[in-house]
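Colleague: one predicted model, sequence on top.
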Amino acid sequence: MTYSGAVKVGGPADVHELQNLMISKVAVGPMNNNAYLLRCRATDEQLLIDAANDASTLLTLIGDDGITSVVTTHQHGDHWQALADVVAATRARTYAGREDADGIPVPTDVLLEDGDTVLVGNVRLTARHLVGHTPGSVALVYDDPHGHPHVFTGDCLFPGGVGNTHKDPKAFASLLHDVETRIFDVLPDETWVYPGHGNDTTLGAERPHLSEWRARGW
């Protein structure tokens, strides 16, 4: 079946099958958060992005193979409600942006800086620090050697705009700058975007609207 990225709370995961990586997307919790399970095809090692809610749903998705690591994209509570339970069940190593780690009530084992590498088996992900939605939000970029890049943006980039900066002009300018310079300026239009809530998009679909976002201020 073709991957669409359209999922709903209580529904099945949607699986994006790449040559080296399997990406399973599931929606959880009352705020319709997305969680992503990444599985290296060569080693079967798994990594979870955002243990947002519904620990039982996430642990069922993870299965008996467990996960070696879990990345929290940012400190907002709707992205870590299940983190303690998932870590307790899997003993996974925890990752988060350095500037957000103090706002996450589960200790962070690895503090991420811009450009740091996160491995899942043989697959290399690159952390990009995007400031504005929170001080330490991170996106994860997978530059697929057999296709186009894939980027997990947390709440920093969605279809139709960047993340909520609560009408703070300085925070909005910072987030738009970081998203432009660290995502749009270095990745092609074909890049697939996996956000923290809702449907997926591509950089090509969003790129023509950057000036509109700047003009409207959100």
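Modeller: Everything's here; your move.
Colleague: CA atoms for contacts and neighbours, from now on please.
Modeller: OK.
Colleague: how far away is the residue most central in space within the chain from residue 166?
Modeller: Centroid check for the chain by Cα atoms, centre = their mean gives residue 152 as the closest residue, at 3.5 Å. Taking Cα to Cα, to the nearest Å as the measure, residue 152 falls 22 Å from residue 166.
Colleague: let me know whether residue 195 touches residue 153 as I believe.
Modeller: Yes. Between residue 195 and residue 153 there is a contact under Cα atoms under 8 Å: 5.1 Å.
Colleague: the helices in this protein, which residues?
Modeller: With DSSP state H as the criterion, the chain has helices at 55-62, 83-90, 169-179, 203-206, 210-216.
Colleague: would CSV of those with mean neighbour count and distance to residue 70 be doable?
Modeller: Listed next are those as CSV, based on neighbours: other Cα atoms under 10 Å; distance: least, Cα to Cα, whole Å:
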stretch, mean neighbour count, distance to residue 70
helix 55-62, 18, 11
helix 83-90, 18, 8
helix 169-179, 19, 23
helix 203-206, 17, 25
helix 210-216, 12, 31
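Colleague: put this next to the first one:
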Amino acid sequence: MSPIEHLVTSGTFSLDGGTWEVDNNVWLIGDEREVLVVDPAHDADAVAERIGDRRLTAIVCTHAHDDHVNQAPALSDSFDAPILLDPAEAPLWKLTHPDRQPDQELSNGQVITVAGIDLRVLSTPGHSPGSVCLHVPELTTIFTGDTLFQGGPGATGRSYSSFDTIISSISRDLLALPGETTVRTGHGGSTTIGDEAPHLEEWRARGY
């Protein structure tokens, strides 16, 4: 069994009065006994089926846009697993789950371990105030949520976002990683740090 599993779920993303159809990447990291889920989106049953009879150690949300957190409480209740989120995401979280709080806070440099695999939290604000990425050096992988995609940074045209901040986060924390690091994103295909790094100045110039 691969330590990284991938599931695509479909639904909607709503913010600032608009709603869009989206496909989301849900990531599972672990082994045959225990697993951690990153960004459970849209379809709790499909995620639960993939978890199976394994112990769910944590539900880690890279940020709190509704398409990334809408099924977190359902999975938390079903598997008795904590929801982890950066506290700066509270305003966005409350838009989706006003009557439920995350269980634990994420902080920069924190290490979360599942099945002997260490995931290091990198604080990468910009797409939202408390966006984080999860770096897994032993798997040469980083889970970037909506901070970095194949072809550029995440969107910053909506509430609680900042273009200058996301560019700073990417250049400081992500592009400093080894070029062979696989970037596993919140939407769409994966890429590598080496493929994206040459385009930083182009993104700056475009105000991407």
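Modeller: That came through fine. Since this is a predicted model, take the numbers as computed values, not measurements.
Colleague: for the two chains, what TM-score is obtained?
Modeller: With the length set by TM-score structural alignment, normalised by the length of the second structure, the two chains reach a TM-score of 0.87; 192 aligned residues with a Cα RMSD of 1.7 Å.
Colleague: hmm, back to that, kindly reformat the helices of the first structure as JSON lines and extend each row with distance to residue 133 of the first structure.
Modeller: Shown next, in JSON lines, are these (distance: least, Cα to Cα, whole Å):
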{"stretch": "helix 55-62", "distance to residue 133 of the first structure": "25"}
{"stretch": "helix 83-90", "distance to residue 133 of the first structure": "20"}
{"stretch": "helix 169-179", "distance to residue 133 of the first structure": "7"}
{"stretch": "helix 203-206", "distance to residue 133 of the first structure": "18"}
{"stretch": "helix 210-216", "distance to residue 133 of the first structure": "15"}
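Colleague: among those helices, which comes closest to residue 110 of the first structure?
Modeller: Between residue 110 of the first structure and these, the tightest spacing by Cα to Cα is seen for helix 83-90, at 13.9 Å.
Colleague: report all helices and strands that that closest one contacts.
Modeller: Counting contacts by 3 or more Cα pairs under 8 Å, 6 or more residues apart in numbering; DSSP states H and E, helix 83-90 of the first structure is packed against helix 55-62.
Colleague: what sits closest to the equivalent of residue 147 of the second structure over in the first structure if chain neighbours are left out?
Modeller: Aligned counterpart of residue 147 of the second structure in the first structure: residue 156 (TM-score structural alignment). In space, and not counting its chain neighbours, residue 156 of the first structure is closest to residue 163: 4.4 Å by Cα to Cα, 6 or more residues apart in numbering.
Colleague: next up, the contacts around that neighbour.
Modeller: The neighbours of residue 163 of the first structure, taking Cα atoms under 8 Å, 6 or more residues apart in numbering as the test, are 133, 155, 156, 157, 175, 218.
Colleague: ok, now with 10 Å
Modeller: 132-134, 153-157, 172, 175-176, 195-196, 218 (Cα atoms under 10 Å, 6 or more residues apart in numbering).
Colleague: now these: which count as buried?
Modeller: Among these, the ones that count as buried by 16 or more other Cα atoms under 10 Å are 132-134, 153-157, 172, 175-176, 195-196, 218.
Colleague: tell me where the second structure has strands.
Modeller: For the second structure, applying DSSP state E gives strands covering 4-15, 18-30, 34-38, 55-60, 83-85, 104-105, 111-114, 117-123, 132-136, 141-145, 148-149, 152-153, 182-185, 191-192.
Colleague: how far away is the match of residue 147 of the second structure from residue 133 of the first structure?
Modeller: Plainly put, residue 156 of the first structure is 6 Å away from residue 133 of the first structure if you go by Cα to Cα.
Colleague: now for these two: what residues contact both?
Modeller: With Cα under 10 Å, 6+ apart as the test, residue 156 of the first structure and residue 133 both reach 74, 162, 163, 164, 165, 175, 176.
Colleague: export these to TSV and tack on distance to residue 39 of the first structure?
Modeller: Listed next are those as TSV, based on distance: Cα to Cα, whole Å:
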residue	distance to residue 39 of the first structure
74	22
162	28
163	27
164	30
165	32
175	30
176	31
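Colleague: give the aligned equivalent of residue 141 of the first structure in the second structure.
Modeller: Using TM-score structural alignment, the partner of residue 141 of the first structure in the second structure is residue 135.
Colleague: how about its match, nearest residue that isn't a chain neighbour?
Modeller: Among residues not flanking residue 135 of the second structure along the chain, residue 142 sits closest, at 4.3 Å (Cα to Cα, 6+ apart).
Colleague: any idea how far residue 202 of the second structure is from that neighbour?
Modeller: Residue 142 of the second structure sits 22 Å away from residue 202 of the second structure, going by Cα to Cα.
Colleague: of the contacts of residue 163 of the first structure, closest to residue 98 of the first structure?
Modeller: Out of these, the member with the shortest distance to residue 98 of the first structure (by Cα to Cα) is residue 134, at 11.3 Å.
Colleague: in contact with the closest residue to the closest one other than its chain neighbours, which residues are there?
Modeller: Nearest residue to residue 134 of the first structure, sequence neighbours excluded (Cα to Cα, 6+ apart): residue 74, at 6.8 Å. Residue 74 of the first structure makes contact with 50, 80, 96-101, 103-104, 130, 133-139, 154-156 under the criterion Cα under 10 Å, 6+ apart.
Colleague: in ChimeraX, select just the buried ones from those.
Modeller: In ChimeraX, this line selects whichever of the contacts of residue 74 of the first structure come out buried by 16+ other Cα under 10 Å:
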select :50,80,96,97,98,99,100,101,104,130,133,134,135,136,137,138,139,154,155,156
